[in-house]
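Engineer: Fold the following and give me the result.
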Amino acid sequence: MDAQSQVKFKYSWLSNKKNDLSFKVQETETVQQIIRNPLLLTLLRLVFEETSEIPPSRVQLYDAGLKIFLRQWNHTKDVGDETYKKMTLNQKEGLLSYVAWMSYVDGEYFVKQQQLEQYITKYIQKISITKIQPEFAIRQSQQVLQSIQAQHSLFSEWTPGIYAFSVLSFHEYLAAKAIVEGYTFKEIEQTLKYLVDQLTESRWYQIGILAAAMLPNADYLLILIKQKIDVFIKEKLTLQPFLKWLEQKSFSINNTYNPAAFRAFCIECILEIEAEISCNLDNSLSTDLAANSTQLNNIASELQKCRFSDSQKQVLQQYYELSRVLFEGMENAGNLTGSIQEELKQTLFLPAEFSSVLEVSA
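Structural biologist: From the prediction side, this is the model:
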C-alpha cells in the first residue's frame, strides 16, 4: 500500500469511530501532523475513546496517550517482574523519560542492551529508598527491560541486543519531558543552557520546541534561544549588509505588512521555501500570497535574482531553522509572558545589534 493509500485508509478507519473522530482530526492541525504514524494514531484512538476529546496540543496528546497506554497494559498483561510491577505510573513515565534523555544525549537512537541496562540501573538506584547492591540492581534492570519489551510497543528490540523507541517523535517527547521533570542535571537552568547549546544540531530542534510547550513558564528558555540566534548570526559577517538592508526595508513598506513577517518572507524567497513563518506572523501577507499579489510576486522575483553563494544560503537556512524553533516554541508555549512574546516576535530576523534587549533571569 503506497503512502497516499495508507492516509486514505486511516481517515476511513477514523471515520468509523464514535462521535465523528474523523471530523475532529481534520479540524485539529496539530493532530494532522501525526496521523501517518500507526503508533501515534493508536494513541489518538485511545485518548478519544476514553475522553471523547482530542487534546488541543501535541504535548497534551502525547501525555494523555502515554498515561492511558501504560495504564491499559498494566491491566491486561501479566507482569512477572516485581520491580516494574511496584513502580507507580509516574515512575514508569520517569524511567522512559530518563532512558530517552540519556540515549539522546549520547546521540543514540538505537541502544545496545548493555548500555540500556545501565540507564535502567541508574534510574532504579535514583528512585530506590534503600541502597541497592550493584549486582542486584543489574538483575533488576534486566527484568525491567524484559517487562518494558513485553508490555509497551513504545519501546522494542529492533534486532537482537539492539533497542530503540518505536517512534522518533516519542523519543523526542520523552527526552523533553525528562528536562521538565528534572531527570537531567541538578538545576533546570543548567539543563536548558545545555539544550540551547545543542541547537547547532538539527536533531535537537524538536526537543527545544517540546520543552517550551511543557515548561511551566517558557520565558527563560526562549530568551536563551533568541540569544543563541543573535550570537550565531552576528558571527556571519558576509550576511550583515543584507540583514541591515532587510531591517531598513521591513520598516519602510508603509505598514503594509508586519515587519518581522516581511523579513521572514524575504528570506523564504531567497531560500525558495514555503512562506511558513511569514504567513503565520501576518494574516494579510498570507491572504495576499494566496491571491497571487503582484507586489509580493515582484518582491519574490527580485529576491530570487539576488546573488547569494551556496555557503551564504546554508547559513541563511540554519538561521531560518533556528528562528523556526524560537517561533514554534512561542506558538506552543504553555505559559509565556505576553510582553516577552511580543518582543521576541518583533525582533525575529533582525541583525544582532538591532535585536532583543531582553535579559535572562533564572
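Engineer: Could you use CA atoms for every contact and neighbour count after this?
Structural biologist: Fine.
Engineer: State whether S252 is indeed within a helix.
Structural biologist: No: using DSSP: H, G, I helix; E, B strand; the rest coil, the secondary structure at S252 is coil, not a helix.
Engineer: what element comes up after the helix or strand S284 falls within heading to the C-terminus?
Structural biologist: According to DSSP states H and E, S284 maps onto helix 283-290. Downstream of helix 283-290, the first helix or strand assigned by DSSP H and E is helix 294-305.
Engineer: elements contacting that next one?
Structural biologist: Contacts defined by 3 or more Cα pairs under 8 Å, 6 or more residues apart in numbering; DSSP states H and E place helix 294-305 against helix 259-271.
Engineer: residues in contact with the helix it packs on?
Structural biologist: 246-247, 250-251, 274-275, 277-282, 285, 299-300, 303-304, 306, 313, 316-317, 320, 345-349 (Cα atoms under 8 Å, 6 or more residues apart in numbering).
Engineer: Then stretch 316-329?
Structural biologist: With contacts defined as Cα under 8 Å, 6+ apart, stretch 316-329 is touched by 199, 205-206, 208-210, 212-213, 222, 225-226, 229, 232-233, 267, 271, 277, 345, 348-349.
Engineer: another one to check against the first:
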Amino acid sequence: MAAIPVHPEIFKLLKQAYSEKFGSSPRSLINRLNNAFKQEIDSDSENLIAERTIRSFFNSTEPPKTLEKNLNYFCQVLLEQSSYQEAVRQFAHTDLGQDWLAPYWNHLARKCSTMRILDMNEPVSINNIYVKFQILKNIQGRRQQTINFLLDGFDSIPEENPSYRRLPFSGNETHIPALEAVMRYRKLMVLGKPGAGKTTFLKYLAMNFSTGELEDKIIPIFIRLRDIYDEPFGSLTNVVIKEFTDRIANSESRVRELLLQGQCFILLDGLDEVKADKNNENIYNIYREIDNLVNTFPDNRFIITCRTTASDYVFHDFTEVEIADFERAEIEAFTRNWFRERGEAETCDVFLKKLQDNEAVKELATNPLLLTILCLTFEDTYDFSLNRYAIYNDAVDTLLKKWDASRRIERRTSFNISRQRKINMFSQIAYQGLDNKPSKVLWHQWELLEQISDFMQNITTEIDSQQILKLIESNYGLLIQQAKNIYSFSHLTFQEYFAAEYVVENREQEFLKNFVEKNLTAKQWREVFVLVTERLSSADEFLKLMFKCVNNIVKDSPGLQSMLTWLDKITTASGIGTSGWRAYYLAIDLDVDLYISRDIEIERALFAKFATDIRNFNIKRRQVTPPQPRSLLISRLAAIHALAEDMSNEATRNSYISLSKRNFSSKMLKISEDIEVDIAEKLNDAIEKAQEINDTLLTEALIEFQKSCPSSTASAHDWQKWSEDLRQAMLNHLDVGYQIDLDEQDIKLLYDYIYANHLLLECISGENYSSKELREQIVDNMLLPANKL
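Structural biologist: Predicted coordinates for the structure are as follows:
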C-alpha cells in the first residue's frame, strides 16, 4: 500500500489531539491503539503501529506521507472519525474557497464534532451517533383539548404499542423531519423537553450544514448562550464575531461582510440555560440581544433552542416547533449507532429484545437522554428486569439534578427545596392519582396547583404554586402539558415510580396491609408492587402480605378450592407435586377440558405465561421436577380428548356446509384427516406409557379405544360419545377427567388469582432483599388449596 500525503489541516488536528489526549507520549498512544484494534495486530508484531513510525510522524514539522491505513487508525483514536477520508470531509473546508477560515473550522470541529454526557468514559462522534428525528409543527402543550378527548381509547391501547408510549395522548399532530423544518424556515425556535436532543441537533447542523448535505456556502456559528455571561461580552453580535477574531487575526470586517450577505447560520443553544440574576436582567438582556442580532443581520439563518415552557418571550419572525418523542424507528437507529460506536454492534439486538419485553422500561426510550441512560445501564447488566427501581431512580435523579450538574448549569428558581422534598411532592401527586377512582393520569392545571399548594404550605409560607409548576415543567420535564392546562407525568413509568416511593415512605404495617388488599389485582398498580419490593430494605413482610392476599382471593369459593384440590391431587399422584406442574396443568386444562370447561371466556395467555415463568424460576434455583410416566400419560390422553372434541366440532360445522361449497368441504375434510392421524399417533404413545407404568387394565382399555376410534368422516355424535367414554376411562383409571362450569364470579376470581400469583412471582424474581427460604417457600406453596397452606 502506497503512502499518501496528509492534508495540512488534518495533520495539525492530529498533532494537537496527540498532545492534548496523550501528552505527546508515543507509548500512551500505542497502548490505546493496541487496545482499540487488538484483533488487527499481526501475530508477528508487538504493536499495531511501531513506535518509531509514531515518533517520525508526530515529530515532523511538515505534513508527511504515510500509509492511509495508519491514518485511519490515528483519525479514529485521536479525532473520533471513522476514517481519514471522513476526517478530511469533516474538517478540511478548502472546498468552500474560504482558506482564511481554516482556523475557525478547526475550532468549530473541536466544539461540535463530539458529545459526552453523564457517565460516558469518553466522547463520541456526533455523526456516528446522531439520528434524524421528527418535529411537531403544533406545540403539544398548546392544543385546545379536553381530558375526556385525550383519554378516549386509553384503556384499549394494545400491548404491542408501536409508539412505545403507555400515555398515548400524542400522535395525531403533524410530524415533519427536523432537517426539513430547518430548510423550510430560515428562523426557527426549537423547543423540547429536557434531554430531547436539542444541543445534539445544533451540533450536528454545525458539522454538516456546510458540507453540501443541506446547503452550500453557509458558515455555521454555534453559540452556547449560557457561556456568554461568564465575562463581559458587550453584545451578542460581538460574541458571534469573536468566534472568528479569536482565531483569525484582522478578520472582523470579513466576518461582518459574511453576516451582511446572509452567509451565516447562527445556532443559539440553550435559551433556558442563561443563568437568571436577582432581577432577571440577564434574561431580558439576552432577549434584547437576540432581537438586535436578528434585526441587524436579517438575511442569515437562525435557530434558537429552549426547553418547552421555559420562556414566554415571542421572537418575531421565528417559527416555533417542538421536538417529537422518539418512535420505534429512531430508537432502533440510535441504539444501533450507539453500540456500533462502542464496538458492541452484536449487543444491539439483545438490547432491543429486552427493551421490547418490558413495557415500563421501554417507554423511557422515547427520550434520547433517558435512552442513553438505558444503553449505559445495559452495558453493565445486559438486562432491565433485575432492578427496575434502580433504572427509574437514575432517570429521575438525572432529570432532577445530574443533567444540569454535568453541564455546569445553575438555574435560579423560587422552588428551592431539597431533592427529597421534591420527590415527596411528586410521590403524593402520583399516588393520589393512581388511588383515585377511576385512576387519574391527567390533571387540570388547577388540580395540580391545589396539590402543590397543600404540600408546600407544610414547608414554607411563601408559595407561588403557578410559578412552581412552571419551573417543574421547564426544569425537570417530569410533569408536562399534554394539552393546554392539562398535565400528566411525562411517562407513566415516572408516576408508578413516585407512587412506589409514597408507599415505601408510608410503610407502616397497617398502611401496607390496606394497600395490598385494595390494589393487588388492579393492573394500574402492577409496576408499583414490583418497585416497592425492590425499594424496601427488607421485603419479607411485604411478600408475606401479598401471599396471604393472593390466597384470600379464592378462599371462599368452593368451586375454585375444589379445582385447586384437583390440581394438587393429579400432580401428587403423578409424582410431580410442585407449583410448576400445578401451573402447567392448570394452563393446559383451559384448552383440553379436563376439569374446567374450555368454553369459558377467560384470557388464557396469562395462564401460559405464569406456567412458563414459574418453570424458569425453578430452573434458576435448580428445583425442576422432570416429567414422570404417569404425568406424560395424562398429558397425552388430555390432548387426545381435546382433539376428539375438536373432531366433534368440525363434524358439526361440516354438516352445515351445502353442496355449493364443496371445495370448502374438501378443505374441512383434510383438516379432519390430519387430526385423525394426530389422535392415532398420540394413542400409540399413550398405550406405551400405560404399559410402562404396568397398568394392564388401562392398557387394554386404550387398545379398545384405538379399535373403536371414529373415522375422519364420522358424525359429531360418534366423536362426542367416543370423547365422553375416554373421559370416563381417565376418571376410572387415573382419577382425572372431572368437568365443571364456573360461574362469572368464579371466572373473575380465577383470573385475579392467577394474575396476583404471577405478580407475586415477578416481585420475588426481581432484585429485592428478602429471605431466600421465604421466597422459595412462597413459590413452592403457590396454587395449593386452603387446607394445604
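Engineer: got the angle for the helix holding S284 of the first structure vs helix 294-305?
Structural biologist: Going by axes from the mean of the first three to the mean of the last three Cα atoms, to 10 degrees, helix 283-290 of the first structure is angled at 80 degrees with respect to helix 294-305.
Engineer: now the angle between helix 259-271 and helix 283-290 of the first structure, please.
Structural biologist: 30 degrees.
Engineer: what's helix 283-290 of the first structure packed up against?
Structural biologist: helix 276-281.
Engineer: ok, and for the helix it packs on, which residues are buried?
Structural biologist: I277, S278, C279, L281 (16 or more other Cα atoms under 10 Å).
Engineer: Number of residues surrounding the counterpart of E93 of the first structure in the second structure?
Structural biologist: Superposed on the second structure with TM-score structural alignment, E93 of the first structure falls opposite I423. Look at I423 of the second structure: counted by other Cα atoms under 10 Å, it has 17 neighbours.
Engineer: Please identify which helix or strand holds I423 of the second structure.
Structural biologist: Residue-wise, I423 of the second structure maps onto helix 419-435 under DSSP H and E.
Engineer: What of D230 of the first structure?
Structural biologist: Going by DSSP H and E, D230 of the first structure is part of helix 219-234.
Engineer: Tell me the buried residues in that helix?
Structural biologist: For helix 219-234 of the first structure, by 16+ other Cα under 10 Å, it's 219-230, 232-233.
Engineer: Same list, the residues you listed, but as JSON lines with distance to T42 of the first structure please.
Structural biologist: Output for the buried residues of helix 219-234 of the first structure, formatted as JSON lines (distance: Cα to Cα, whole Å):
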{"residue": "D219", "distance to T42 of the first structure": "33"}
{"residue": "Y220", "distance to T42 of the first structure": "35"}
{"residue": "L221", "distance to T42 of the first structure": "32"}
{"residue": "L222", "distance to T42 of the first structure": "32"}
{"residue": "I223", "distance to T42 of the first structure": "36"}
{"residue": "L224", "distance to T42 of the first structure": "36"}
{"residue": "I225", "distance to T42 of the first structure": "34"}
{"residue": "K226", "distance to T42 of the first structure": "36"}
{"residue": "Q227", "distance to T42 of the first structure": "39"}
{"residue": "K228", "distance to T42 of the first structure": "37"}
{"residue": "I229", "distance to T42 of the first structure": "37"}
{"residue": "D230", "distance to T42 of the first structure": "41"}
{"residue": "F232", "distance to T42 of the first structure": "40"}
{"residue": "I233", "distance to T42 of the first structure": "42"}
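Engineer: Fine by me, we can end here.
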